[in-house]
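Trainee: this is a predicted model, with the sequence first.
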Amino acid sequence: MAYLSTGVINKHPNTTISLIELVNLDPSIAVKIRVKVINWSDGATITDTEFTLHPNTLINFLVFLVNSDLGINAEKFEIRYYTSHDLQVFINSYGVDNFRANQEGNTVLFKSLNPITKTAFNLGNSGPNTGSVTSL
């Protein structure tokens, strides 16, 4: 079990989406994953989603950081992760533009994630949406 954070990221002006890649390399264990994205510009939770990542599965998860229809404009954001089994789970996040091109300074790779406490993870908790992912 692990609670991890990117820390607060200053969004590149062209970044509109956080592209999160999650992979479970374990051949037999399903893993619960929770992704929480916080807009530190206004303190609101953009998403709090929980799902099951099945064995040997890679997914891409998109979170819109700028969306005028939803009233989102995150100039500073943080991504928090919870994994129920962390031995074979790898997580990377990339700030991308509308064409999915990486934007400078908005990439946080797994080795750079910071461990946090369960209490810190749950601050501002709005409760997760749930689902299950087997493949994309």
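Mentor: Now that the structure is in, tell me what you want to look at.
Trainee: for the rest of this, base every contact and every neighbour count on C-alpha atoms.
Mentor: OK.
Trainee: what count of nearby residues applies to the nearest residue to residue 4 once chain neighbours are set aside?
Mentor: Once flanking residues are discounted, residue 4 sits nearest to residue 115: 4.5 Å by Cα to Cα, 6 or more residues apart in numbering. Using other Cα atoms under 10 Å, residue 115 has 15 other residues around it.
Trainee: residue 111: what secondary structure?
Mentor: Per DSSP: H, G, I helix; E, B strand; the rest coil, the local secondary structure of residue 111 is helix.
Trainee: hold the first one in mind and look at this next one:
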Amino acid sequence: MSDKKILSTGVLGKDINVAFAGITLVNLDPDDIRKVIVHVYRWDSGSSTPLPLSAPNPIVLNPNTSVRITANLQNAFFYEIRIIHPGDKDVLVNCYGVSNFPFVNGEGDTVLQHDLVEVKLK
């Protein structure tokens, strides 16, 4: 990941109906595998606490495939999704707040690829 980018949703205030952070990753490249690292942080205390994900990092995206992972937000009021992205234009990421069953995406908790902010961390 030499051209990697670190992307963030920023700290989001969770909608009352949201129970999970949902992250969809897609690799549109027809030939090459891509790897993406995803972190979800709880920000309720004013500092970040990592939350467990439904899949281990790095997330391996085979050619022309998509993956959806989640993190449980039921005890969080403020959260952030941070993605370490390979920097390839054929890898897309969208983030959603998702309710309990029937798993509806929360409108106010949606951050699409073009809304993610690139951050520089040391």
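Mentor: Happy to help now that I have it. Here the structure is a predicted model, which is why all the values come from computation and not from measurement.
Trainee: surely the residue nearest to residue 4 of the first structure meets residue 7?
Mentor: No. Judged on Cα atoms under 8 Å, residue 115 of the first structure makes no contact with residue 7 at a distance of 9.8 Å.
Trainee: counterpart of the residue nearest to residue 4 of the first structure over in the second structure?
Mentor: In the second structure, the residue matched to residue 115 of the first structure (TM-score structural alignment) is residue 118.
Trainee: how about that match, secondary structure?
Mentor: strand.
Trainee: quick one: it and residue 4 touch, right?
Mentor: No. Look at residue 118 of the second structure against residue 4 with Cα under 8 Å: they stay out of range, at 10.3 Å.
Trainee: show me the contacts for the match of residue 115 of the first structure.
Mentor: 5, 6, 7, 8 (Cα atoms under 8 Å, 6 or more residues apart in numbering).
Trainee: so of those residues, which ones are in strands?
Mentor: 5, 6, 7, 8 (DSSP state E).
Trainee: switch these over to JSON lines; also include neighbour count.
Mentor: As requested, those are exported to JSON lines (neighbours: other Cα atoms under 10 Å):
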{"residue": "5", "neighbour count": "18"}
{"residue": "6", "neighbour count": "18"}
{"residue": "7", "neighbour count": "20"}
{"residue": "8", "neighbour count": "22"}
